[in-house]
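Asks: The sequence isn't on hand, but the structure is:
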């Protein structure tokens, strides 16, 4: 069915409401792979088809750009080497217009498609038609909890930039589609070609780190949530010992009732919340300042360097020094470091 003498057909379906890089990134990877293969006088390569999930072939990106695709996905009836669903449209009003596309996608199987992949919210589209049932999958870190809730049969792991289970490949947010596409090129034509493509795109062949490092450890709570009510006070006292009884006192509650209400409203015990808040505060210092690591550990209540390193590895899968190297702001501090050093702990959260 998949003849080695033919170009590998890559169908990239552009969902509405997506980011442009969701589909343009993978498209550029496969197109540049063709260029690299041609420079080596190889007849191998990809036939890249950009398709819309609607019959009119039109897609509106969340940037407002209207994309006129050469194909509608439903027009493609011949075998596909690699199918990639890029992004998703979560608007309730858009569900009806995708009916035909979902019918088409539900017929995709190993008999007519060698590999099936998704970028970012595209995992929801695969899950909707049952392609992720019982499969390991990932999606954008900000969507992982929603994917778990809406499709409990999917084994969601939000740590990785991309993952695969059999012939199903899923990737995290936006640029992770490039990570995945480079891995697919390496799988098809070897590491040397994939490296050539990565260099052309000024991109890592295998990007260091984990998606966890980009997400927030703590969600944004409603104003009435007990965590939101006490968080402002906590930030100014992270360098102190914070027993649950002290937090309960600040809320004029008994320790037992505070612990019960806190766990019910946040899903985690107070001690775990405080640890995550300390890490979130420390990572902000690492991103925005050159304050020494020892001072950050002390200021955020993370103990010494050894204990801060251990805590960062547990939550972010990286060390404080590596986190600073990767995520430190590209802009000059413009005085923020001196301001923070001279502030009292109670004022830190106002910067």
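Replies: All right, it came through fine. None of the values given here were measured: they were computed from a predicted structure.
Asks: going forward, measure contacts between C-alpha atoms and count neighbours the same way
Replies: Noted.
Asks: Mind checking what secondary structure residue 148 has?
Replies: Secondary structure state of residue 148, per DSSP: H, G, I helix; E, B strand; the rest coil, is helix.
Asks: Going along the chain, name the helices of this structure.
Replies: 20-39, 99-106, 122-128, 144-150, 176-189, 191-200, 226-235, 244-250, 255-266, 270-288, 293-299, 305-316, 320-327, 336-341 (DSSP state H).
Asks: would JSON lines of those helices with mean neighbour count and distance to residue 12 be doable?
Replies: Listed next are the helices of the chain as JSON lines, based on neighbours: other CA atoms under 10 Å; distance: least, CA to CA, whole Å:
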{"stretch": "helix 20-39", "mean neighbour count": "20", "distance to residue 12": "7"}
{"stretch": "helix 99-106", "mean neighbour count": "16", "distance to residue 12": "13"}
{"stretch": "helix 122-128", "mean neighbour count": "23", "distance to residue 12": "11"}
{"stretch": "helix 144-150", "mean neighbour count": "15", "distance to residue 12": "22"}
{"stretch": "helix 176-189", "mean neighbour count": "21", "distance to residue 12": "11"}
{"stretch": "helix 191-200", "mean neighbour count": "18", "distance to residue 12": "18"}
{"stretch": "helix 226-235", "mean neighbour count": "16", "distance to residue 12": "42"}
{"stretch": "helix 244-250", "mean neighbour count": "15", "distance to residue 12": "52"}
{"stretch": "helix 255-266", "mean neighbour count": "16", "distance to residue 12": "39"}
{"stretch": "helix 270-288", "mean neighbour count": "19", "distance to residue 12": "36"}
{"stretch": "helix 293-299", "mean neighbour count": "19", "distance to residue 12": "45"}
{"stretch": "helix 305-316", "mean neighbour count": "17", "distance to residue 12": "32"}
{"stretch": "helix 320-327", "mean neighbour count": "16", "distance to residue 12": "31"}
{"stretch": "helix 336-341", "mean neighbour count": "14", "distance to residue 12": "44"}
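Asks: want to compare, so here's the second one:
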């Protein structure tokens, strides 16, 4: 673990407001705090000086916990990283023209600006996302795109970086975003150590989906949950309609009709989504050849998988790996 070349701590401001989402604030703050603790333990200087800033002296988060922060600093004061939290209170924050004006100017003096969850609405209101790729919580992507047509909204990634502006998906994705910021500043090794320290399951790349394919298919009164679990464990098996219908004890015609009524998609589309998700995970986490990934995930041929990636993600499997693979990918 190397010592940061800049001995001056990086100033990180996390913008909060009434009815802010608590984890949007606490998650990133804890990442930077843990990075400080681990850096000092390794004989390094404290890399961050993080604080909460808000329009008033105090605010109550939507979870009911009171927050005490620092008043908004001068908009032209130097700042390394500015992070805008989200939450239900973002609607009122967007209507606060003084706050929006402050944010617009503050971002000009920050090295990088980021949002967590619906904090993207504040960035968009300030014009900071115009003609940029951006993401927010998956339930609010359509609204963000409708209200701010100049923003190139993508609903799938956990976080997106477009130049000096970063946006992230819902709630816990703020932790992934903060880990990515730490990795950019201090390297992958320390970022992974922070993830382990926080008992985060893994440090997810920004291109990973906001929620799993199997989870997205679940509905209330789910009658195909066990089938989806079996499919996920047998992606390279025979997954024809006949096989699936037999597993749930239905005729093929009845199965297709009921399945589409519950999930909104065909069985074939569900299987492709789960295969793509598994392939993305293997491409990002292992060094397996693309041909073996295609076979393991049930695509049959590398070309079939390539067409699926291009159709759904707009990139080839190899391009996806080059963009999102971790440096510690295993041989699988």
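Replies: Yes, it's here. Computed from a predicted structure; not experimentally measured.
Asks: could the helices of the first structure be laid out in JSON lines, adding distance to residue 210 of the first structure?
Replies: Shown next, in JSON lines, are those (distance: least, CA to CA, whole Å):
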{"stretch": "helix 20-39", "distance to residue 210 of the first structure": "19"}
{"stretch": "helix 99-106", "distance to residue 210 of the first structure": "30"}
{"stretch": "helix 122-128", "distance to residue 210 of the first structure": "18"}
{"stretch": "helix 144-150", "distance to residue 210 of the first structure": "14"}
{"stretch": "helix 176-189", "distance to residue 210 of the first structure": "11"}
{"stretch": "helix 191-200", "distance to residue 210 of the first structure": "19"}
{"stretch": "helix 226-235", "distance to residue 210 of the first structure": "26"}
{"stretch": "helix 244-250", "distance to residue 210 of the first structure": "32"}
{"stretch": "helix 255-266", "distance to residue 210 of the first structure": "25"}
{"stretch": "helix 270-288", "distance to residue 210 of the first structure": "15"}
{"stretch": "helix 293-299", "distance to residue 210 of the first structure": "22"}
{"stretch": "helix 305-316", "distance to residue 210 of the first structure": "8"}
{"stretch": "helix 320-327", "distance to residue 210 of the first structure": "11"}
{"stretch": "helix 336-341", "distance to residue 210 of the first structure": "28"}
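Asks: Now do the contacts for the residue sitting nearest the centre point of the first structure.
Replies: In the first structure, the C-alpha nearest the mean C-alpha coordinate belongs to residue 140, at 3.1 Å (CA atoms, centre = their mean). Counting by CA atoms under 8 Å, 6 or more residues apart in numbering, residue 140 of the first structure makes contact with 120-121, 158, 171-174.
Asks: same thing with residue 179 of the first structure?
Replies: Contacts of residue 179 of the first structure by CA under 8 Å, 6+ apart are 161-162, 204-207.
Asks: Show me what it lines up with in the second structure.
Replies: When the second structure is aligned by TM-score structural alignment, the residue opposite residue 179 of the first structure is residue 176.
Asks: For residue 215 of the second structure, see how far away that match is.
Replies: Noted for residue 176 of the second structure: a distance of 20 Å to residue 215 of the second structure, by CA to CA, to the nearest Å.
Asks: Just give me which of the contacts of residue 179 of the first structure are shared by the second structure.
Replies: Retained in the second structure: 161-162, 205-207, out of the contacts of residue 179 of the first structure (criterion both residues aligned by TM-score structural alignment, their matches' CA atoms under 8 Å).
Asks: I'd say residue 327 of the first structure and residue 284 touch.
Replies: No. Residue 327 of the first structure lies out of contact with residue 284 (CA atoms under 8 Å); the separation is 9.5 Å.
Asks: Ranking by neighbours, what's the top pick from the contacts of residue 140 of the first structure?
Replies: Among the contacts of residue 140 of the first structure, residue 172 has the most neighbours (other CA atoms under 10 Å), with 32 neighbours.
Asks: among the kept ones among the contacts of residue 179 of the first structure, which ones are buried?
Replies: 161-162, 205 (16 or more other CA atoms under 10 Å).
Asks: So which of the residues you listed is the closest to residue 106 of the first structure?
Replies: residue 162 (22.5 Å; CA to CA).
Asks: For the aligned partner of that closest one in the second structure, which residues are in contact?
Replies: Residue pairing (TM-score structural alignment): residue 162 of the first structure is matched to residue 159 of the second structure. The contact partners of residue 159 of the second structure, taken as CA under 8 Å, 6+ apart, are 134-135, 166-169, 173, 176-177, 206-207.
Asks: and with 10 Å instead?
Replies: Shown in contact with residue 159 of the second structure (CA atoms under 10 Å, 6 or more residues apart in numbering): 114-117, 134-136, 166-170, 173-174, 176-177, 180, 204-210.
Asks: can you check residue 85 of the first structure too?
Replies: Residue 85 of the first structure neighbours (CA under 10 Å, 6+ apart): 11-15, 22-23, 51-53, 105, 116-126, 170.
Asks: what about residue 165 of the second structure, how many neighbours?
Replies: Quick note: residue 165 of the second structure (other CA under 10 Å) scores 22 neighbours.
Asks: ok, the match of residue 179 of the first structure to residue 145 of the second structure distance?
Replies: For residue 176 of the second structure, the distance to residue 145 of the second structure - CA to CA - is 23 Å.
Asks: got it, and residue 185 of the second structure?
Replies: Going from residue 185 of the second structure to residue 145 of the second structure by CA to CA gives 31 Å.
Asks: repeat for residue 117 of the second structure
Replies: Taken as CA to CA, the span from residue 117 of the second structure to residue 145 of the second structure is 14 Å.
Asks: go on, residue 119 of the second structure?
Replies: 14 Å.
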